[in-house]
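Enquirer: Have a look; sequence and predicted model below, questions after that.
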Amino acid sequence: MTNCPQTDGIVPARLDADLLAANFSDLYPCFDDHEARVAADRCYFCYDAPCITACPTAIDIPLFIRQIQAGQPEAAARTIFEQNIMGAMCARVCPTETLCEGACVRETAEGQPVEIGRLQRYATDILLERNDHPFTRAAPTGKRVAVVGAGPAGLACAHRLALKGHEVVIYDARPKPGGLNEYGIAAYKAAGGIAQAEVDWLLGIGGIRVETGKALGRDLTLEGLRGEHDAVFLGMGLAGVNALRAPGEDKEGVQDAVDFIAGLRQTTDLSALPIGRHVVVIGGGMTAVDAAVQSRLLGAEQVTMVYRRDRGAMGASDYELDHAQTEGVKIVTNAMPLAVLGDKKVEEVEFAYTRNGPLGLEPTGETFRLRADQLFKAIGQRLEGAAEALTLEGGKIAIDVQGRTSLLGVWAGGDCASGGEDLTVTATAQGRDAAEDIHASIMA
């Protein structure tokens, strides 16, 4: 990296303001009208389109691409939003290379799929920029539903319920709605305030009130919500962060990656963010990738991601891992943390190489150390504050295919619920589908 002052430790302003602005600009600028029409012309408009099957929200992809081809992006946006009301953010953050584009016939035949994600962004951004909401709310039903969590699952559920005429109150622990899209996605994937713009646009349906700063278990009880509403949907995500379980993880310079990303997303001055010269990120999922890449973009000279298993077991897609390496992130696999070393602050991290043994993952006996003045933990999150009277499965709220929990009148979806893939698009689908079941239940 250039323009780095010769200072060790964690300091702000490793890069100048112009370079920071360039580093955190939009990763993929939107298509213009001509580019969109050219990209749409590549679609075969398959009758049994595998891209639809691969989409968790089952968007009619050939239809919306044909509408773009015909010069009707507004109609294309409506087609998308009918199935996925979070379509603008999903166009930016979905792992399309493993979902719709991975299933594209062009990908199978040529290794170059139709750019479905960018076409989706082109169409949805048009309606958001015009603040044009294509749906009309049904007549009021007199029913009232509580939604806990203003992330993708909660927002999708709330919108679908409001569309059907119900009154919805969304409660969220954070100061702003948006959930993972607002606090947990790399800034260069959500440039220009798109996450909040999408929330504001979505709330344009009417009938939804958002109350921030209210957490389940702290300010709200499930019993109280059930008593005051006709139904409750839980979509608050996973607030707790797993421990590293290595001596020294409480030293100065050790931080949860989710907190680092959230702080970066909410800052108004990137140059004020302190970053180390030698950064180590422990984990193999999208949070680890986002923390590692953004550390480089802030000016860290050496960034290393370390994961205990092999690359094939990492939660991040090959596309994201390749992007991280392109940005200069080193990826070390089959290594587990043993200790965080240093006096009061982290100076090194000791690891053991691992292998698959008869009883599972085990250390080989070989160890190594990485220099680090900053260590980010990205080793998964856990459910907090929502387990009263609910059955859990794998540490998450157990739900059936309709999103119903073990407690009558309570549904759940998104990262806090079992069966999901920890993706924005999956959470959106679960919230939408739960809303349909809630509607059928409270109107029966």
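Expert: All right, it came through fine.

Enquirer: For the rest of this, base every contact and every neighbour count on C-alpha atoms.
Expert: Will do.

Enquirer: how far is stretch 335-344 from where the chain is centred?
Expert: Here stretch 335-344 shows a centroid-to-chain-centroid distance of 29 Å under the convention CA atoms, centre = their mean, to the nearest Å.

Enquirer: Included below, for side-by-side comparison, is a second structure:
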Amino acid sequence: MAITNFRLTTDEYTENFSDIHPPFENLTAALVEANRCIFCYDAPCIKSCPTSINVPKFIKQIATENIKGSAHTIFDSNIMGGGCSKVCPVEKLCEGSCVYNLMEEEPIQIARLQRYSTEKAIREKWPLFTRKPSNGKKVAVVGAGPAGLSCAHVLSRQGVDVTIYEKEAKGGGLMTYGIAAYKVTPEFCEDEVNYVLSLGGIEINYNQELGKNITLPELQSQYDAVYIGIGVGLARQLEIPGEHLEGVEDAISFIYDIRSKPFNQVKVGENVAVIGMGMTAIDAATQAKRLGAKQVTMVYRRTEAEMPCTQVELDIAKLDGCNIIWLAAPKEVLGVDGKATALVCSKMILGEPDASGRRSPIETGETIVLEVDMIIKAAGQMPFESLVSGLSLENKYGKITTDAHGVTSLNGVFAGGDCVNGGREVVDAVQAGKDGAAGILEFLSV
């Protein structure tokens, strides 16, 4: 069958893309879980959170029914704490470090407790922060993703007037356009962005792209400082024959369509191959299945032991019925009349570890052929190298070079998030925004 849409009924789409991590139904359920916490001294869950949320404190506040105080504790460290409670890989962060794991018991459901407080705060529009009077300083932030929004919120709380320039029609960045719809809805992302803006002193100019509608020199001349949080977003190419046949697309574009269109307008193949095993690959594979693909096969050139995604994410793909082929690397895409019909993969073995310590895959000379009508490339994302190079910023293959406070090689220009680190978790971007704001406040002597 050809790549098409309208595969499922409205009810089926609704069921397939419903919340994969349901919230606590009521306060009683949240209280029961909160009271399991033993409120560790020098808690490991705090140390494992990139934004250092005081987890025992906010859980204790829930346990004492101080939900507003709990939300304040979370947002004070992570203004995107609502979204992070839905999308963070908590199994390798806060919940993964919970001491209950050492006792072979289920860890505290930190994410669900965090979600309980933050969702209530966002839904009821609690004004938890007061902005200092405007001090006359103006800062431009490029990118309304987690890093940019976090930076803007910290600056505005200190009385700095912030203008954000965002290339898309909505804010939220990766949260809005790049994460599986069953984890966080675009509607929630919009509510979260509006909650950040409710502090005041922050204005977003949408459909304004750096290097196209605005330039860095213009921003430098109009503002006291500039923060760049443009993320990454260029799909890594496979560099194999047939890669540009119809039916071959990158995961970024595929997920973007799911996030920005009704589900019944997103086209998906009958037999889909997904190349890669990171979080984006998992999101692409599971959503292809939930859009109605008959068969989805994930192809990864290493073994399960080397996969970049977490076991929890892999289990989601398995439960959705995705097939997995380990030790297989894409070699060629075959096609008929300009359309992809098969993916040829080289069988691999693992050799000696590479520079990162991971064992390098080596071709065996054998191949396998998968009959497909759609191939989704999720082999990683690359920085906007040509754009960054044109900004005269010191960089390494497109990743902007900064110090710990986001200071770049240009005076008064700061950067953070994926455009600096190459791509990490949402919570890392939030912390980068905080670090950048601290550097800007010092630079402005505020």
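Expert: That came through fine. Everything quoted here is computed from the prediction, not taken from an experiment.

Enquirer: tm score of chain vs chain?
Expert: Superposed pair, TM-score by TM-score structural alignment, normalised by the length of structure 1: 0.95. Supporting alignment: 435 aligned residues with a CA RMSD of 1.4 Å.

Enquirer: Now Thr113 of structure 1: closest residue in space, sequence neighbours ignored.
Expert: Check again: residue 113 of structure 1 is Pro, not Thr. Leaving aside its chain neighbours, Pro113 of structure 1 sits nearest to Glu107 (4.2 Å; criterion: CA to CA, 6 or more residues apart in numbering).

Enquirer: now for the one you found: what does it line up with in structure 2?
Expert: Correspondence of Glu107 of structure 1 to structure 2, assessed by TM-score structural alignment: Asn101.

Enquirer: Tell me if I'm right that its match and Pro107 touch.
Expert: Yes: counting by CA atoms under 8 Å, Asn101 of structure 2 touches Pro107, with 5.8 Å between them.

Enquirer: With structure 1 overlaid, how far apart is the lengthiest helix in structure 2 on average?
Expert: Across structure 2, the longest stretch assigned as helix under DSSP state H is helix 426-444. Its matched residues in structure 1 lie on average 0.8 Å from helix 426-444 of structure 2 after superposition (mean CA distance after the TM-score superposition for structure 1).

Enquirer: and for that helix, what span of structure 1 is it aligned with?
Expert: Under the alignment (TM-score structural alignment), helix 426-444 of structure 2 falls on residues 424-442 in structure 1.

Enquirer: returning to what we had before: Asn101 and Pro107 of structure 2: which has the busier surroundings?
Expert: Using other CA atoms under 10 Å as the criterion, Asn101 of structure 2 and Pro107 rank with Pro107 on top: 19 against 13.

Enquirer: What distance do you get for the more buried one to Arg259 of structure 2?
Expert: The gap separating Pro107 of structure 2 from Arg259 of structure 2 is 31 Å, by CA to CA, to the nearest Å.

Enquirer: Ok, Gln311 of structure 2 next?
Expert: 24 Å.

Enquirer: just to revisit the earlier point, give me the residues contacting the longest helix of structure 2.
Expert: By CA atoms under 8 Å, 6 or more residues apart in numbering, the residues outside helix 426-444 of structure 2 that reach it are 49-51, 78-80, 84, 87-88, 137, 146-152, 154-155, 174-175, 224-225, 227, 404-407, 412, 414-418.

Enquirer: So which residues of the stretch 201-350 of structure 2 form helices?
Expert: Ranges of helices within the stretch 201-350 of structure 2 are 216-222, 251-260, 279-290, 311-319, based on DSSP state H, counting those that start in this stretch.

Enquirer: so which of those is the most packed in?
Expert: Burial of the helices of the stretch 201-350 of structure 2 is given as mean neighbour count (mean count of other CA atoms under 10 Å); helix 279-290 ranks first at a mean of 26.

Enquirer: burial of the equivalent of Ala63 of structure 2 over in structure 1, as a residue count?
Expert: Per TM-score structural alignment, the equivalent position to Ala63 of structure 2 in structure 1 is Gln69. Neighbours of Gln69 of structure 1 under the rule other CA under 10 Å: 21.

Enquirer: okay, now the closest residue to Pro146 of structure 2 other than its chain neighbours: neighbour count?
Expert: Leaving aside its sequence neighbours, Pro146 of structure 2 sits nearest to Val430 (CA to CA, 6+ apart; 5.3 Å). A count of neighbours around Val430 of structure 2, defined by other CA under 10 Å, yields 28.

Enquirer: So which bit of structure 1 is stretch 305-317 of structure 2 matched to?
Expert: Under TM-score structural alignment, the match for stretch 305-317 of structure 2 is residues 312-324.

Enquirer: One more: stretch 167-174 of structure 2?
Expert: Here stretch 167-174 of structure 2 aligns to structure 1 at residues 173-180, judged by TM-score structural alignment.

Enquirer: And the matching stretch, what's buried?
Expert: Ala173, Arg174, Lys176, Pro177, Gly178, Gly179, Leu180 (16 or more other CA atoms under 10 Å).

Enquirer: just those residues now: which is nearest Leu216 of structure 1?
Expert: Ranked by distance to Leu216 of structure 1 (CA to CA), these are led by Ala173 at 7.8 Å.

Enquirer: Pretty sure that closest one sits against Lys214.
Expert: Yes: Ala173 of structure 1 sits in contact with Lys214 when judged by CA under 8 Å, with a separation of 4.5 Å.

Enquirer: How about residues contacting the match of stretch 167-174 of structure 2?
Expert: By CA under 8 Å, 6+ apart, stretch 173-180 of structure 1 touches 149-152, 155, 195-196, 199, 210, 212-216, 236-237, 424.

Enquirer: Can you give me the end-to-end span of it?
Expert: Terminal residues of stretch 173-180 of structure 1 are spaced 13 Å apart (CA to CA).

Enquirer: now for Cys49 of structure 2: what does it line up with in structure 1?
Expert: Correspondence of Cys49 of structure 2 to structure 1, assessed by TM-score structural alignment: Cys55.

Enquirer: Counting neighbours, what do you get for that match?
Expert: With other CA under 10 Å as criterion, Cys55 of structure 1 counts 21.

Enquirer: how many neighbours does the nearest residue to it once chain neighbours are set aside have?
Expert: Excluding the flanking residues, the one nearest Cys55 of structure 1 by CA to CA, 6+ apart is Cys100, at 5.6 Å. By the criterion of other CA under 10 Å, Cys100 of structure 1 has 27 neighbours.

Enquirer: in what helix or strand does the residue nearest to Pro113 of structure 1 lie?
Expert: Taking DSSP states H and E as the definition, Glu107 of structure 1 sits inside helix 105-110.

Enquirer: List the buried residues of that helix.
Expert: Val105, Arg106.

Enquirer: The helix or strand following that helix aligns to what range in structure 2?
Expert: Using DSSP H and E, the helix or strand that directly follows helix 105-110 of structure 1 along the chain is helix 116-130. Taken onto structure 2 by TM-score structural alignment, helix 116-130 of structure 1 occupies residues 110-124 there.
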